[in-house]
Structure formats: structure tokens, C-alpha cells
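A.B. asks: got a structure for you, letters missing:
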């Protein structure tokens, strides 16, 4: 028998209606929905490997998953089939063949997230995608706090005390705040993330931004301080996984691709 093909999927989803990525008995999850749709198309059990396991309520517009399949169905047919089978809050944006052995999680070199904070009047149309923060925020202080995060640090202060993680060092390659109209958006990229890490970073930086903490207080937290020393965990709904980076030049596994028209 020929060796199974490896497929690479790029996924976008609205996390509001999901209990996170990872399949859980009795709960609606992104993994469960995508796996079930692929099972119908490929007519075989499907196991998915994902680049970043998002929590309940977290969105994605550049999630990457991989799977091995013995099906000969072309990527274009799989992409069209998923468009008809997946619910409106999740979509496959790209399907392509990947090199043998490609693993969406293991082969990723960086993941990038964005967190959106609305600093002006409340916006009913954006309430499901932003954290409304009516108090003023000092952007210079936020920038100073973000700069401290870049580098390799012990982030145990930024993940729940009860955790499956046993290793807490992560390398942050970029972290910054950007003004986009009436929103402040934090973008952070790292080799990997701990559970809730981005949300606790945001909750802590907002303390700095509104003047409750000096920026340099954050530096001490990055040396392995306990969880209780950091700020609150910010809500999940303004957080989006925007992309995953791989070693090749264009960030994708090599191989023939199928992309929906207009994407």
C-alpha cells in the first residue's frame, strides 16, 4: 500500500460558539466539527494535529492543522467539500498537500496572536471582538511593557497555577501595541505559548497602561514569579490567532494547493 498523504489545512473560525479547539466529550469544539466533516469527505477516521490549541471563545484566521490520509481525493475537492459541510462559524481557507512527515504543531517555528482593546465609546457591532476599556491608556507605558516581554523568559506568572505545562520558558520574537482607529491592538509572536499566556499578558499590561503599575514591575514577573503576582486574565473574545510561521519562505508546507476563489 502507498504511504498516506499528508494534508495541510488553513482554518478560520469564530470561537464564540466553541469550547475551544480540542475535542471534548459532549462539547462543541473546532477540532470535533472539522474532524467530523473530513471524515464524511475522506470516508475514514481522521486525526488532526493543530499548530495552536485555542481556548474557548478565542478566534482564528490563520490556524493550521495537518492530517494523514489514504484518500486520493484532490485538495480542491476537499476544499469545496468542506465549504458545504462546515458550519458558518468555521471555514477551511486553504487545503494543500504537504511533505511526508509534516506536522502542523511540531514544525511551526512561531505563532502570532492579536488582542483588540477598544478605548473610545462602546461599539455594539464590535462587542464580540473587542475588550471595551473606557479609562484612558498610556500608549508609551504600554510600549515599554511590551518591549520587556521580547526575548526568552520564564512565563509561569502568566499561566494558571494548575497546569499540564512542566516547562515555562518561551521565546517571544515580537510584542507591540498599535493604534488602529479607536482600537489599541497588541500583537505578540512567540515560538509557543502557555495556556492563557497572551490574555494574562494583556491583563497585566493594562495595569501598566492605566498607571496602576510601573512598566518595570513586569520585568520581575518574567523571572518565574508565581501566577498571583501578575494581573488578571483578560477575556477570551478579543483574542485571535492570526498566523503560524514555518521554516519555508512563504510560511506554508510545499505542495499543490487549493484555495477558494477570491481568497
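C.D. replies: Structure's in. What do you need? What you are looking at is a predicted structure, and each value in this text was computed from that prediction instead of being measured.

A.B. asks: C-alpha from now on. contacts and neighbour counts both.
C.D. replies: Fine.

A.B. asks: And the contacts of stretch 208-215?
C.D. replies: Residues outside stretch 208-215 that contact it (CA atoms under 8 Å, 6 or more residues apart in numbering): 135-139, 141-142, 144-145, 205, 207.

A.B. asks: take a look at this one as well, against the first:
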């Protein structure tokens, strides 16, 4: 075994992909922060116990405090020997299955309350060119809104934003009309918290609102990537339109004149969930996408 935290340069490394979900309610976001409980921090601590050295995760989308994920993807490197030494047990001969079980066991012990608020669904080896962040072709988010008392279900309060001050149901026709002006490639500075030296240009493929049978309003968004707070700002601006606080052309104005001086309002975090991350097929395509994405942006993807 290597000294803690050291991998010998001559050893062959393997890339491991994690598919996971979490309830963000009791986490201070994805990114590890000293003294705070975060999704990255908990998973890296569990991996460090299993592999007996520090592990650094790369994630598809860094989520803020209170934001959830049902289709998050992360990756990390380990050596060929470490993968082989995961010692499958209880009739399991797949190291990935064994690692998944051990991770979930450790994560459940540190979870708040009964059950676990972070679950690893699958652990698998992937091509060395795979990068959870830069190899991604697109991210999908959903945002849930309860705009009427009849759809404010207590069992869903952790993943649905309640608009308790809105006495009139949202006008989804106006919201969807306003949302169409955001589709395509734009500078989303009015909807992002920019990072120094990072681009706020993104391509938005989908932004639409529907009302479910139980009355809850769901916004579905899909883009090549989202910058910091972009999804929550897009939803917040659309809610202003749907509640009559702003005209239908409000989002179009923000797109036409990108600025932080008149930034879009920010919707609360609890209604937001990262639902899916798209990746190309094949090792070559993964490498090409990662190379292209690194050239385009240098900021961390998060919302």
C-alpha cells in the first residue's frame, strides 16, 4: 500500500464514474468547504476511508446549498491495483458493485435522520478521456413551484418552492411566451453570477413550464451548460412575468441588454433539481468534447 495520499507515477491509473442522487436540504452545496457538510465532502471522506488516501472528485454540475440532484455524475482516478483490491464480497465479483455498496453504507451512517440523503447508484470504469464536467454535452434541470394552497404538499416541501404570497395562480402561457426569447445562444450575464475571466455565454435548448395533475408547476431546462445561479434566475424572472409583476417582454429585455445592474431575481434553491447529464458515445468523442469545452469556459458549472 502506498503512503497516505501518494500514488506512484509509474502505476496505471483508471477513471471511475459515479452516478448519484442527493437531497440537498441538509448540505451546504456540492463543493467541499472546511467545517461544513457538503456532498463532495461526504463522498470524498467515504472514498478516503475505503482507499486509504485522499480522493478528489470532478463533478458535472456544482449545485448550491439546498439544491438537489437525481442524475448527478462525478469521477475520480485510482490505480489498477486499488481497483483490483476493492475485494468484492457476499458473492459479488464486480469491484464497481462492491465499491457502490461500501460507499452507500458509509454515507448512510453520516446522513441526517433516517435513510440516506445521498445515494450512489452506480460505480463503473470509464475511458481515461472521460471528464464528468468537460465531457458533458448538456445538463437538464427541473424546478418545482407550488403557486396554490391545494398543491402545497407537506411531503414535497423540500423539493418544491411554495409561492405563499401569490394569491393568483401563475399564468403559464405568458411565462412560456417569455421563455422562448431565452432559447438559443446568448450572453446570460443578466441571469448569472459571473466569475472573473469566465464566459457567461451559453446555449439554452429548452425552457418551458407545465402544470402537473396535482397542480404543481414544473419548469424544464436544458442547456449545454449553466453558469452560477442561471437556472434559478431564469425561473425567478419568469415567475415575475407569470405573477404580473413584469410584462411578457421582461426576459427578452434582459437578454438584449446583458448586465448585472438590472439582474434577474433569484428563485429559492429548494425547488431546483439536476435531473440528467448528457455525454457523447465513445472515447474519442469524450476527449474531443472535453477539449472543446475547456477552450470555451474556465468557470465551474454550478447552480
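C.D. replies: Cool, the structure landed. Model, not experiment: these values are computed from the prediction.

A.B. asks: For PyMOL, write the select line for the buried members of the contacts of stretch 208-215 of the first structure.
C.D. replies: Filtering the contacts of stretch 208-215 of the first structure down to the buried ones (16 or more other CA atoms under 10 Å) takes a single PyMOL command:
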select buried, resi 137+139+141+142+144+145+205+207
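
A.B. asks: Next, the contact list for residue 34 of the first structure, please.
C.D. replies: residue 86.

A.B. asks: Which position in the second structure pairs with it?
C.D. replies: The equivalent of residue 34 of the first structure in the second structure is residue 43 (alignment by TM-score structural alignment).

A.B. asks: got the residue ranges for the strands in the stretch 201-303 of the second structure?
C.D. replies: For the stretch 201-303 of the second structure, the strands defined by DSSP state E, counting those that start in this stretch cover 201-211, 217-223, 272-278.

A.B. asks: Where in the first structure does the longest one align, residue-wise?
C.D. replies: Yep, that's strand 201-211 of the second structure we're talking about. Per TM-score structural alignment, the counterpart of strand 201-211 of the second structure in the first structure is residues 169-179.

A.B. asks: Spell out the secondary structure type for the corresponding residue of the second structure for residue 78 of the first structure.
C.D. replies: Here residue 78 of the first structure is matched to residue 99 in the second structure, going by TM-score structural alignment. Look at residue 99 of the second structure: counting by DSSP: H, G, I helix; E, B strand; the rest coil, its state is helix.

A.B. asks: just checking, residue 99 of the second structure touches residue 86?
C.D. replies: Yes: at 6.7 Å, residue 99 of the second structure counts as touching residue 86 under the criterion of CA atoms under 8 Å.

A.B. asks: quick one, what contacts residue 50 of the second structure?
C.D. replies: Going by CA under 8 Å, 6+ apart, residue 50 of the second structure touches residue 102.

A.B. asks: Neighbours of the closest residue to residue 118 of the second structure other than its chain neighbours, how many?
C.D. replies: With sequence-adjacent residues excluded and distances taken as CA to CA, 6 or more residues apart in numbering, residue 118 of the second structure is closest to residue 22, at 4.1 Å. Using other CA atoms under 10 Å, residue 22 of the second structure has 22 other residues around it.

A.B. asks: Trace residue 22 of the second structure over to the first structure, please.
C.D. replies: Aligned partner of residue 22 of the second structure by TM-score structural alignment: residue 13.

A.B. asks: gap between its match and residue 66 of the first structure?
C.D. replies: Separation of residue 13 of the first structure from residue 66 of the first structure (CA to CA, to the nearest Å) stands at 16 Å.

A.B. asks: Run through the residues that contact the alignment partner in the second structure of residue 147 of the first structure.
C.D. replies: Here residue 147 of the first structure is matched to residue 180 in the second structure, going by TM-score structural alignment. Residue 180 of the second structure sits next to residue 207 when contact means CA under 8 Å, 6+ apart.

A.B. asks: With residue 272 of the second structure as the reference, measure out to residue 180 of the second structure.
C.D. replies: From residue 180 of the second structure to residue 272 of the second structure the distance is 20 Å (CA to CA).

A.B. asks: again, but for residue 10 of the second structure
C.D. replies: Residue 10 of the second structure sits 43 Å away from residue 272 of the second structure, going by CA to CA.

A.B. asks: Those two: which has the busier surroundings?
C.D. replies: Between residue 10 of the second structure and residue 272, counting by other CA under 10 Å, residue 272 is the more crowded of the two (30 against 6).

A.B. asks: how about the more buried one, what does it touch?
C.D. replies: Taking CA under 8 Å, 6+ apart, we find residue 272 of the second structure in contact with 67-68, 141-144, 159-160, 232.

A.B. asks: Near the closest residue to residue 150 of the first structure other than its chain neighbours, how many residues? Count them for me, please.
C.D. replies: Counting by CA to CA, 6+ apart, the nearest residue to residue 150 of the first structure once its immediate chain neighbours are dropped is residue 172, at 4.9 Å. The tally of other residues near residue 172 of the first structure (other CA under 10 Å) stands at 21.

A.B. asks: Thought residue 187 was touching residue 172 of the first structure, still the case?
C.D. replies: No: using CA under 8 Å, residue 172 of the first structure is not in contact with residue 187, being 10.9 Å away.

A.B. asks: Not counting its neighbours along the chain, what's nearest the counterpart of residue 23 of the first structure in the second structure?
C.D. replies: For residue 23 of the first structure, the aligned position in the second structure is occupied by residue 32, per TM-score structural alignment. Of all residues not flanking residue 32 of the second structure in the chain, residue 41 sits nearest, at 4.7 Å (CA to CA, 6+ apart).

A.B. asks: same question, residue 223 of the first structure
C.D. replies: Of all residues not flanking residue 223 of the first structure in the chain, residue 154 sits nearest, at 5.3 Å (CA to CA, 6+ apart).

A.B. asks: Return the most buried member of the strands of the stretch 201-303 of the second structure.
C.D. replies: Of the strands of the stretch 201-303 of the second structure, the one with the most neighbours on average (mean count of other CA atoms under 10 Å) is strand 272-278, at a mean of 23.

A.B. asks: I would like the range of the first structure that aligns with that one, please.
C.D. replies: Strand 272-278 of the second structure corresponds to residues 239-245 in the first structure, going by TM-score structural alignment.

A.B. asks: Superposed on the second structure, what's the mean shift for that stretch?
C.D. replies: On superposition with the second structure, the mean distance recorded for stretch 239-245 of the first structure (mean CA distance after the TM-score superposition for the first structure) is 0.5 Å.
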